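**Student:** Sequence plus predicted model, see below.
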Amino acid sequence: MSGEPRVEFQDLGARLIRRHTENGWVALRDDLLDRALRSFRPSAPVRGRHGGGDFFVAADALVALLRRSVDAEPQAAASDITCETDGSDVLVSVTIRLVAAYGAHLVTLADAVRARALVELQEVLGVLAPEIARIHTHVHVEDVHRDPRML
């Protein structure tokens, strides 16, 4: 007799847990899907070309490579980089926003950053190189810092 109430209690407990879990999971699942859909940002394709034909690079990957190249410039750091493509996914412009070191000659620095960006674009996008000269490369200095650790 003492075993029967325990089994009944376990059944009741299991039913309550299942009911709670199922309801909770549905609410949680909907929230997770909504959050995941909001956080997913597809990266636009950027067309490149090599001997085997055309290929595509994710714009986010191209931006990361450009950032690494720009950040190698000792007196500058990229604060933002954006790419714009045409209807055929060919890169038409790159905008690089910089933080510059105090005392740097800004025109010379902008020219050095632009040159680095064009070399990186040529390496990544391949034989679209003749068209590289047509890519508008905008360099904007948006801040200047005395502390080189801020770069």
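**Tutor:** Now that the structure is in, tell me what you want to look at.
**Student:** C-alpha from now on. contacts and neighbour counts both.
**Tutor:** Fine.
**Student:** for the lengthiest helix in the chain, packing partners?
**Tutor:** Counting residues, the longest helix in the chain under DSSP state H turns out to be helix 3-39. Under the contact definition 3 or more Cα pairs under 8 Å, 6 or more residues apart in numbering; DSSP states H and E, helix 3-39 sits against no other helix or strand.
**Student:** Mind listing what's buried along that helix?
**Tutor:** Taking 16 or more other Cα atoms under 10 Å as the basis for neighbour counts, none of the residues of helix 3-39 comes out buried.
**Student:** just stretch 106-113 next, same as before
**Tutor:** 106, 109-110, 113.
**Student:** Please compare the first structure with the one that follows:
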Amino acid sequence: MTGGTAGPARGADRLAAATAAMRQHTDHGWEQVRGDVVAAAMKAFRPSSPVRAVHAAGSFTVASEVVVTVVRRALEPLPDASADAVRLSTGEDDRLERIAVSVVAAYGAPLLSVADEVRRRTASALESVLGAGALGSAAESVVEVDVHIGGVEVDPRRL
């Protein structure tokens, strides 16, 4: 290295110079920076798509992220599996048509039993957040709950 300060002292000098340069900005300059940051954050914001729910008083919508969170929480106590991904598909009227749940199962667990329990807990969670009417009836199309065993974990502590 030729001339000047080396190592951490050089980094401290650069930080001090950068701090001094930032302090020279006027309030107007800071407002401009703040506006740019807010604009960037607004561009990054992606609202959650709505999912139609039904109760005795009528219909309402629930954010899809809320539905996914409720399903994930319902699957947390599973002894032989853990949710890896939850994906929703809605129709034109925002009614839930299909939910796909990908799980990682414990090695040696009976996979059909794991899938059945995931399907049962998922349907129960959906009914609790969206109402029984939102899941369809025998006369309508019923929400499909697809379960995908995406992996097997030997160490149950890692589920």
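**Tutor:** Structure received. Note that the structure is predicted; figures quoted are calculated from it, not measured.
**Student:** Correct me if wrong: D94 of structure 2 contacts S48.
**Tutor:** No: assessed by Cα atoms under 8 Å, D94 of structure 2 is found out of contact with S48, at 12.0 Å.
**Student:** So S79 of structure 1, which state does it fall into?
**Tutor:** S79 of structure 1 falls in the strand class when you classify it by DSSP: H, G, I helix; E, B strand; the rest coil.
**Student:** With neighbour numbers in mind, choose between D94 and S48 of structure 2.
**Tutor:** In terms of neighbours (other Cα atoms under 10 Å), D94 is the more surrounded of D94 of structure 2 and S48; the figures are 15 against 11.
**Student:** residues touching the equivalent of that one over in structure 1, list them.
**Tutor:** When the structures are aligned by TM-score structural alignment, the residue of structure 1 matched to D94 of structure 2 is D89. Contacts for D89 of structure 1 (Cα atoms under 8 Å, 6 or more residues apart in numbering) come out as 45-47.
**Student:** for structure 1, what spans make up the strands?
**Tutor:** Along structure 1, the segments classed as strands by DSSP state E run 45-50, 53-58, 76-85, 91-101, 136-145.
**Student:** tell me the contacts of the residue sitting nearest the centre point of structure 2?
**Tutor:** Nearest to the mean C-alpha position of structure 2, by Cα atoms, centre = their mean, lies E65 at 6.0 Å. With contact taken as Cα under 8 Å, 6+ apart, E65 of structure 2 is in contact with 48-49.
**Student:** From A53 of structure 2, how far off is it?
**Tutor:** Look at E65 of structure 2 and A53 of structure 2: by Cα to Cα, to the nearest Å, they are 14 Å apart.
**Student:** and if you look at D13 of structure 2?
**Tutor:** The span separating D13 of structure 2 from A53 of structure 2 equals 59 Å under the rule Cα to Cα.
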